[in-house]
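In: Sharing a model prediction with you, sequence too.
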Amino acid sequence: MLFQTLSSGARDNIFMRAKGKTISLPEGNDERVIKAAEILKKELNIKTYLGNSQEAEKNKQKTLDIMQKIAEKKGKPLSDKILPLIGDTTFEGGAKLHLGEVDAVVSGCVNSTAHVIRAALSTVGLKPQTKIITSAFLLALPKPTPGGEGLVLFADCGVIPQPSSGELVDIAYLGQEAYAFWSGQTPHVSFLSFSTVGSAEHPDVEKVRNAFKIFTEKYPNIIADGEVQFDTACVPSVAQRKNPQGKAQGKTNVFIFPDLDAGNIGYKITQRIGGAEAWGPILLGAAKPFSDLSRGASAEDIAHVAALTLALS
């Protein structure tokens, strides 16, 4: 059964948002993908389009038309490096998504993350309010944080190695949006650092501090703190001492890491030592739900990512 470790409220919310929709799984010849499609049909009545090279070849012109349309929107000619991919199943899936024939695309148990992102950018483009594609993990904790949060989101954990202040703003916006869709709860965002509101000075601290400043100016109604250390973000008593004017007050559920080193290490520690159930990485930022998989993903992993990606539509 999908999402067994989730609270009933979050699980029901994801199921409600994903149920009965249609998804493209472009790597349709892989046994794991075929099994995932069966799971999705059985549990959520999700219709799956399993990609295959013969159909993708037949649909090349349709895929090319969509890719040219996206390129024109960007004001750039279609790259010669992209043209040979018009018969690729992941690009075909993106074209179907662009046309509304499916509600989401999930690929990557065979293809690389770079390939999946390239397909997303070439067929659906970016959300209008962001300039990046990023990624997040949704983690169900074995016991709640001291602030009482049992379901948390970590970002970015898989795409942008050294995000700028502006990119951290986009990562935070996309992360809190996804968290709200998945959990049905109000996001509480913290921009993480080794400093808490001026306790240290360093270019890395300044980057996070600037990101928080820009974020609060751009999205004043979203509950957010920064720059804060991890304990300030998730322990109310520490937050009260270190950041008494903060809004999250130790009840963070959306953790924004300063770089990919920290995010990737952080989620793996939480999963492997902390015992959390981790789902992802889910790509965020494409104009329509388009996500990646680990190449080591099991059928159950694929089904989980597919349901979460559909829940964003």
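Out: Arrived safely, thanks for sending.
In: alpha carbons only for contacts and neighbour counts from here, please
Out: Noted.
In: what about the strands in the stretch 51-200 of the chain?
Out: 104-106, 134-140, 151-155, 188-192 (DSSP state E, counting those that start in this stretch).
In: export the ones you listed to TSV and tack on distance to residue 279 and mean neighbour count?
Out: Listed next are the strands of the stretch 51-200 of the chain as TSV, based on distance: least, CA to CA, whole Å; neighbours: other CA atoms under 10 Å:
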stretch	distance to residue 279	mean neighbour count
strand 104-106	13	29
strand 134-140	5	25
strand 151-155	10	26
strand 188-192	19	27
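In: among those, which is nearest residue 287?
Out: strand 104-106 (10.6 Å; CA to CA).
In: That closest one packs against which elements?
Out: When contacts are defined as 3 or more CA pairs under 8 Å, 6 or more residues apart in numbering; DSSP states H and E, strand 104-106 sits against strand 22-25, helix 89-99, strand 290-291, helix 299-310.
In: Against which helices or strands is the last one packed?
Out: Here helix 299-310 touches helix 8-18, helix 31-44, strand 104-106, strand 277-284, strand 290-291, going by 3+ CA pairs under 8 Å, 6+ apart.
In: try 10 Å
Out: Secondary-structure packing of helix 299-310 (3 or more CA pairs under 10 Å, 6 or more residues apart in numbering; DSSP states H and E): helix 8-18, strand 22-25, helix 31-44, strand 104-106, helix 165-183, strand 277-284, strand 290-291.
In: Dump these to a markdown table, plus distance to residue 137.
Out: Formatted as a markdown table, the helices and strands packed on helix 299-310 follow (distance: least, CA to CA, whole Å):
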| stretch | distance to residue 137 |
| --- | --- |
| helix 8-18 | 15 |
| strand 22-25 | 20 |
| helix 31-44 | 19 |
| strand 104-106 | 15 |
| helix 165-183 | 9 |
| strand 277-284 | 5 |
| strand 290-291 | 12 |
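In: For residue 207, which of the ones you listed is the nearest?
Out: helix 165-183 (5.3 Å).
In: relative orientation of that closest one and helix 8-18 in degrees?
Out: Here the directions of helix 165-183 and helix 8-18 differ by 100 degrees (axes from the mean of the first three to the mean of the last three CA atoms, to 10 degrees).
In: Put this next to the first one:
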Amino acid sequence: MDFMTKMKNQAKADVRTIVLPEGEEERNLTAAAEITRDGIAHIVLLGNEAKVRAKASDLSLDLSGCRIIDPLTAENFEEYANEFYELRKKKGVTPEQAAEIMKDPMYYGTMMVKRNDADGMVSGAIHTTGDLLRPGLQIVKTAPGVSVVSSFFIMETNSAFGDNGTLLFADCAVNPMPDEDQLASIAISTADTARHLMGFDPKVAMLSFSTKGSAEHEVVTKVQNAVKKANEQRPDLIIDGELQADAALVAKVAAQKAPGSEVAGAANVLVFPDLQSGNIGYKLVQRFAGAEAIGPICQGFARPINDLSRGCSAEDIVNVVAVTAVQAQTR
């Protein structure tokens, strides 16, 4: 059974409510119809109901199982605006500004998650990552003990690497230049995700252009310090580095470059030193190796809020909703 089939089956076993704030967008409507038909999640679409239904009709989609909420006319709009004001008044937000902000479906959807009116949110087909992170950090905030929100991709490859060809890549979408403390937090979060969401025995490789001191540079030192801090904070996890990608993945190379490492040659979680390398890395594997890249999935929020690529397909949305529903189950 492939990973997404497993995720969808798990989502169906304990159906959760997921809000799609881009409810007037075609790919979201197509995905909503499929998700509802297949029983993967209960879907709430945000948008003007007349526009949503007209577009669904044009696309011959059955949205009878979906809820449609227009934030501008929602009966709990005032409650949401008041709660946002209470959360942000120390930052100078006025009641009038809070009401205006809550008209934005991204903020309204995030408040639904905050107030348990939805179990999770998925957005990004027409919004940027920043559009998702801002309300997430202002309203839902980070989980206890987590210092930074990050992201990961589930990479399903036709290879012997990772866990039967599946690996997690982090952080490929959120933090442009993490410092050593943030890098340590990303490694820990992704290891926990690998264990609880994926069912892996996580082996985390913190990547660099150096392996075990083969090169000297400040960016290598950053990774070395991050490895040390991650191990100090979570000695129960198997995290090692700094490792070059071949040393992390290929046993023969690992035996030469990092003998004795529990991770080298067996890594199933790859933590990149910065966003530039992470984003380039996952796209190269996706395009050259024909891997399926599922994500980006966010980690570190107190409740599940997930991003999409603006180039996503309707099927990508279905997949991320399924993962979000399972995150809600295991939160």
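Out: Received it, and whenever you're ready, just let me know what you need. Just so it is clear, the structure is predicted and the values come from calculations on it, not from any experiment.
In: For residue 260 of the first structure, which of the helices and strands packed on helix 299-310 of the first structure is the nearest?
Out: Among these, the nearest to residue 260 of the first structure by CA to CA is helix 165-183 (11.1 Å).
In: coming back round to it: comparing the helices and strands packed on strand 104-106 of the first structure, which comes out most buried?
Out: Sort those by mean neighbour count, taking mean count of other CA atoms under 10 Å, and strand 290-291 sits at the top with a mean of 29.
In: Where in the second structure does that one fall?
Out: Aligned by TM-score structural alignment, strand 290-291 of the first structure falls on residues 305-306 of the second structure.
In: for stretch 106-125 of the first structure, same thing?
Out: Going by TM-score structural alignment, stretch 106-125 of the first structure lines up with residues 122-141 of the second structure.
In: Could you report the distance from the aligned partner of residue 111 of the second structure in the first structure to residue 49 of the first structure?
Out: Alignment note (TM-score structural alignment): residue 111 of the second structure maps to residue 95 of the first structure. Residue 95 of the first structure sits at a distance of 13 Å from residue 49 of the first structure (criterion: CA to CA, to the nearest Å).
In: residues shared between the contacts of the two?
Out: Common neighbours of residue 95 of the first structure and residue 49, counting by CA atoms under 10 Å, 6 or more residues apart in numbering, are 101-102, 105.
In: can you put those in TSV and add distance to residue 90 of the first structure?
Out: Shown next, in TSV, are these (distance: CA to CA, whole Å):
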residue	distance to residue 90 of the first structure
101	14
102	13
105	8
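In: As a quick check, tell me the outermost residue of the first structure.
Out: Most distant from the centre of the first structure: residue 241, at 32.4 Å, with distances by CA atoms, centre = their mean.
In: Three-state assignment for the counterpart of it in the second structure, please.
Out: Residue 241 of the first structure maps onto residue 256 in the second structure when the alignment is built from TM-score structural alignment. Put simply, residue 256 of the second structure is helix when judged by DSSP: H, G, I helix; E, B strand; the rest coil.
In: May I ask you to confirm that residue 256 of the second structure is in contact with residue 247?
Out: Yes. Residue 256 of the second structure lies in contact with residue 247 (CA atoms under 10 Å); the separation is 8.4 Å.
In: measure the closest residue to residue 8 of the second structure other than its chain neighbours to residue 119 of the second structure for me?
Out: Nearest-residue entry for residue 8 of the second structure: residue 322, 5.5 Å, with adjacent residues in sequence omitted and distances by CA to CA, 6 or more residues apart in numbering. Between residue 322 of the second structure and residue 119 of the second structure the computed distance is 12 Å (CA to CA).
In: what residues are shared contacts of these two?
Out: Residues touching both residue 322 of the second structure and residue 119 (CA under 10 Å, 6+ apart) are 15-16, 18, 41, 328.
In: now, which of those sits nearest residue 309 of the second structure?
Out: Using CA to CA, these come closest to residue 309 of the second structure at residue 18, 17.9 Å.
In: list the contacts for the closest one?
Out: Residue 18 of the second structure touches 32, 40-45, 109, 112-113, 117-122, 304-305, 321-322, 324-325, 328, counting by CA under 10 Å, 6+ apart.
In: ok, now with 8 Å
Out: By CA atoms under 8 Å, 6 or more residues apart in numbering, the contact list for residue 18 of the second structure reads 41-44, 118-122, 321, 324-325.
In: If you map the residues you listed onto the first structure, which are still there?
Out: Contacts from the contacts of residue 18 of the second structure that recur in the first structure, judged by both residues aligned by TM-score structural alignment, their matches' CA atoms under 8 Å, are 41-44, 118-122, 321, 325.
In: quick revisit: may I see the helices and strands packed on strand 104-106 of the first structure arranged in CSV, with distance to residue 147 of the first structure as well?
Out: Output for those, formatted as CSV (distance: least, CA to CA, whole Å):
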stretch, distance to residue 147 of the first structure
strand 22-25, 36
helix 89-99, 39
strand 290-291, 30
helix 299-310, 25
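In: Tell me which of the ones you listed lies nearest to residue 266 of the first structure.
Out: helix 299-310 (19.8 Å).
In: Need the residues that contact the closest one.
Out: With CA under 8 Å, 6+ apart as the criterion, helix 299-310 of the first structure contacts 2-3, 14-15, 17-18, 21, 23, 32-37, 39-40, 103-106, 182, 279-280, 282, 289-291, 293.
In: one more time with 7 Å, if that's ok
Out: Outside helix 299-310 of the first structure, the residues that touch it by CA atoms under 7 Å, 6 or more residues apart in numbering are 2, 14, 18, 32-33, 35-36, 39-40, 103-104, 106, 279-280, 282, 289, 291.
In: again, but for stretch 254-272 of the first structure
Out: 152-158, 160-163, 172, 175-176, 187-193, 208, 276-278.
In: The first structure: which residue goes with residue 168 of the second structure?
Out: Residue pairing (TM-score structural alignment): residue 168 of the second structure is matched to residue 153 of the first structure.
In: I'd like the distance between the nearest residue to residue 142 of the second structure once chain neighbours are set aside and residue 150 of the second structure.
Out: With sequence-adjacent residues excluded and distances taken as CA to CA, 6+ apart, residue 142 of the second structure is closest to residue 301, at 4.2 Å. Distance of residue 301 of the second structure to residue 150 of the second structure, given as CA to CA: 9 Å.
In: any idea what residue 230 of the first structure aligns with in the second structure?
Out: So residue 230 of the first structure corresponds to residue 245, using TM-score structural alignment.
In: who's in contact with that match?
Out: Residues in contact with residue 245 of the second structure (CA under 7 Å, 6+ apart) are residue 207.
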